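Colleague: Build me a model:
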Amino acid sequence: MKRKTSCFRIFLILFLILSGGIVGCRAEATSAPTVESPPQPPTEPIATVIPTAILVPTPAPTLNAILQEVEGGVEAKEEIDVDFSIAENGTLLHEDGQIRTLEDGYTRVDLSTGTLIRMAPLSYFTLVSNQPKNESLLTRIKLEVGQLWVVLNGGSVEIETPAGQAAVRGSYMMVEIDPETQEILIACLEGYCELENAAGIIQMVSGQRAKFNALELPIIEAMTERDFAEWLFFVPEAQEIFPLLQELGILPWEDWERFLPDEDGILPDLDELFPDGGGLPGGGLPDPPGGEGLPDPPNGVSLPNLPGG
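Modeller: A predicted model of the protein is given here:
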């Protein structure tokens, strides 16, 4: 019995020894040797590129115009056209387009900026451009001959003439070119107007006028009765400002309503009301639409003298 017990103990000891060796061999076989990695160079931080918005200036809207209230002889052409064509209500013109009125022609020109221009007979001008200026919009027009009334609606308008530039910053300005002397008459009905020629710059306010040439600064004077009456005759939009001008004491008369059309739409005759003129030398304009007739052009002006004819 003791011998069996001793054999069992010996067998158990051998079993334990062999089991430990096998486990150790498996551990050595499964454990991978530790390999040291070579030192890595320090890495630089990767810069993150964040796209930034590029501010592209907003281009000024292109200048165009629509003709309305066309009466009598009115012609227009685009820059690419060789000849003028008869204009009608709704005629559209773009930058560098040209408009001219004949002896009996009247029209209203509605600019894309909201500003409107009234043209007298025997007038001719070119739409030049729109350009940003002082966080606003500057519209440029080139007047070759004739007379324009500008009713500004935002921004400013600059009119180039043979003697210099006339600009209105707000809100009503008339420009007329003497066809013989090329002298320029500016009448600033309301707001601020500016004249510039080779001699310098002058500014005018409501109720002032000036005649100037290319080389001398003009003398500023008060608008004449005829100047005011022409606004009532040819520019119905100006009637809205006359009560204010009356309150400010700028009008030369209190009963300005007598110059408005009568019940039949007939306007008084300017030459009868103001026989001594009151505008540029050589007489005044023909009767406006609805008058008794159209006399010959003043100062001998004829259609062939119009540029582009």
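
Colleague: from here on, contacts and neighbour counts on C-alpha atoms
Modeller: Fine.

Colleague: For Glu194, list the residues it contacts.
Modeller: 166-169, 201-204 (CA atoms under 8 Å, 6 or more residues apart in numbering).

Colleague: Pipe these into CSV and attach neighbour count and distance to Gln147 per row.
Modeller: Putting the contacts of Glu194 into CSV (neighbours: other CA atoms under 10 Å; distance: CA to CA, whole Å) gives the following:
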residue, neighbour count, distance to Gln147
Ala166, 25, 13
Ala167, 25, 15
Val168, 26, 15
Arg169, 19, 19
Ile201, 14, 22
Ile202, 16, 21
Gln203, 15, 20
Met204, 21, 19
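
Colleague: what comes up buried for the longest strand seen in the chain?
Modeller: Counting residues, the longest strand found in the chain (DSSP state E) is strand 136-151. Residues of strand 136-151 classed as buried: 137-151 (neighbour count, 16 or more other CA atoms under 10 Å).

Colleague: Here is a second sequence; please produce its structure as well for comparison:
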Amino acid sequence: MTEHDKMLMLKKMCHADGFIAALDQSGGSTPKALRLYGIKDDAYEVGEKSMYDCIHKMRARIMTSPKFNGDRILGAILFADTMNREVEGLPTAEYLWKKKNVVPILKVDKGLEAEKDGVQLMKPIPNLDTMCDAALANGVLATKMRSVINQADLSGIKQIVEQQFDFGKQIMAKGLVPILEPEVSIKSPEKQEIEAMLRAELMENLKLLRDDQKIMFKLTLPTVDDLYEQLVTHPNVVRVVALSGGYTRAEADALLARQHGVVASFSRALTEGLRDDMTEYAFDTLLDTSIGEIFAASKASGVKKELHAHK
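Modeller: This next block holds a predicted model:
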């Protein structure tokens, strides 16, 4: 990736209308994604390769659809297996940027630890530097990593935020933009309290960054509207995006439209209703509707007007 491409990607991610398509289901979530797509477990052979062949075919169908392009989509989050494959004869990340004007993003986490102190930290990422090197070589701008908060335990929330920022600093040192995703479970009866505690910890950790260190946040749609306004306008933050987190697309769109400056980064809500046995017309029509609704909700929430380092 040239410095010019990086500048264009960063400008698009910061200023353009649109949302991020999360196409990064990994080993644990892939079978469920395939079932929702209409592919049963017995339709592919036992083993990761056959399963990933199926999910890549699904993702490639989405990415190659004429309805999937940079007019409404800012970026796409990829699982490493997807990044290492090709779409229409090009490496996936190159295809996204060169053919679709969509910024490629790489999921780098290795899954979750067992719950402790009300949270699930990320498992260690011993090869993070190597993954970052591969991402750069493939023309990827940013990375994403997810952990989960289930209870309003301040000790656990502090651990979650510290781990996210520690990995984030390692990623920034490699020249990539980290997307920190400390997801708050929408099933938690303490969701509103958790979100207030999380915001406070995120703001405290942002104070420790240098002016040239730029990050993004991917956060659960909050119970209190505009809870993350301070993050949206913070000079170190490129963008705040929201995950659908188990809400239906209609619910997620309605909540998102009330969060000013926040845009979507939806996975299941984006692919809701898409099926393997659909005709191309039916597939493209439904995908167009999904993209249109999510784009409208993201645009209604408002685009961040200024990022000091990229004026």
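
Colleague: Superposing both, give me the TM-score.
Modeller: Scored against TM-score structural alignment, normalised by the length of structure 1, the superposed chains reach a TM-score of 0.30; 157 aligned residues with a CA RMSD of 6.2 Å.

Colleague: what's the most distant pair in the contacts of Glu194 of structure 1?
Modeller: Arg169 and Ile201 (14.3 Å; CA to CA).

Colleague: circling back to that earlier point, just curious, which of the buried residues of strand 136-151 of structure 1 is nearest to Leu270 of structure 1?
Modeller: Set against Leu270 of structure 1, the nearest of the buried residues of strand 136-151 of structure 1 by CA to CA is Gln147 (15.7 Å).

Colleague: I'd guessed the closest one sits against Met173; true?
Modeller: No. Applying CA atoms under 8 Å, one finds Gln147 of structure 1 not in contact with Met173, separated by 10.8 Å.

Colleague: hey, where'd the strands end up in the stretch 51-200 of structure 1?
Modeller: 64-71, 74-77, 85-86, 92-94, 98-101, 106-111, 116-119, 124-133, 136-151, 156-161, 164-177, 184-197, 200-205 (DSSP state E, counting those that start in this stretch).

Colleague: Point out the most buried one among those.
Modeller: strand 98-101 (a mean of 26; mean count of other CA atoms under 10 Å).

Colleague: What is that one packed up against?
Modeller: On a contact count with 3 or more CA pairs under 8 Å, 6 or more residues apart in numbering; DSSP states H and E, strand 98-101 of structure 1 meets strand 74-77, strand 124-133.

Colleague: Mind giving me the packing neighbours of the last one?
Modeller: It stands for strand 124-133 of structure 1. Using 3+ CA pairs under 8 Å, 6+ apart, strand 124-133 of structure 1 is in contact with strand 98-101, strand 136-151.

Colleague: Which of the helices or strands spans Glu28 of structure 1?
Modeller: helix 2-30 (DSSP states H and E).

Colleague: Show me which residues of that helix are buried.
Modeller: Here helix 2-30 of structure 1 shows no buried residue, counting by 16+ other CA under 10 Å.

Colleague: Tell me the secondary structure at Val148 of structure 2.
Modeller: Of the three states, Val148 of structure 2 takes strand under DSSP: H, G, I helix; E, B strand; the rest coil.

Colleague: Which residue is the nearest non-sequential neighbour of it?
Modeller: Spatial nearest neighbour of Val148 of structure 2, excluding adjacent residues (CA to CA, 6 or more residues apart in numbering): Glu183 at 4.7 Å.
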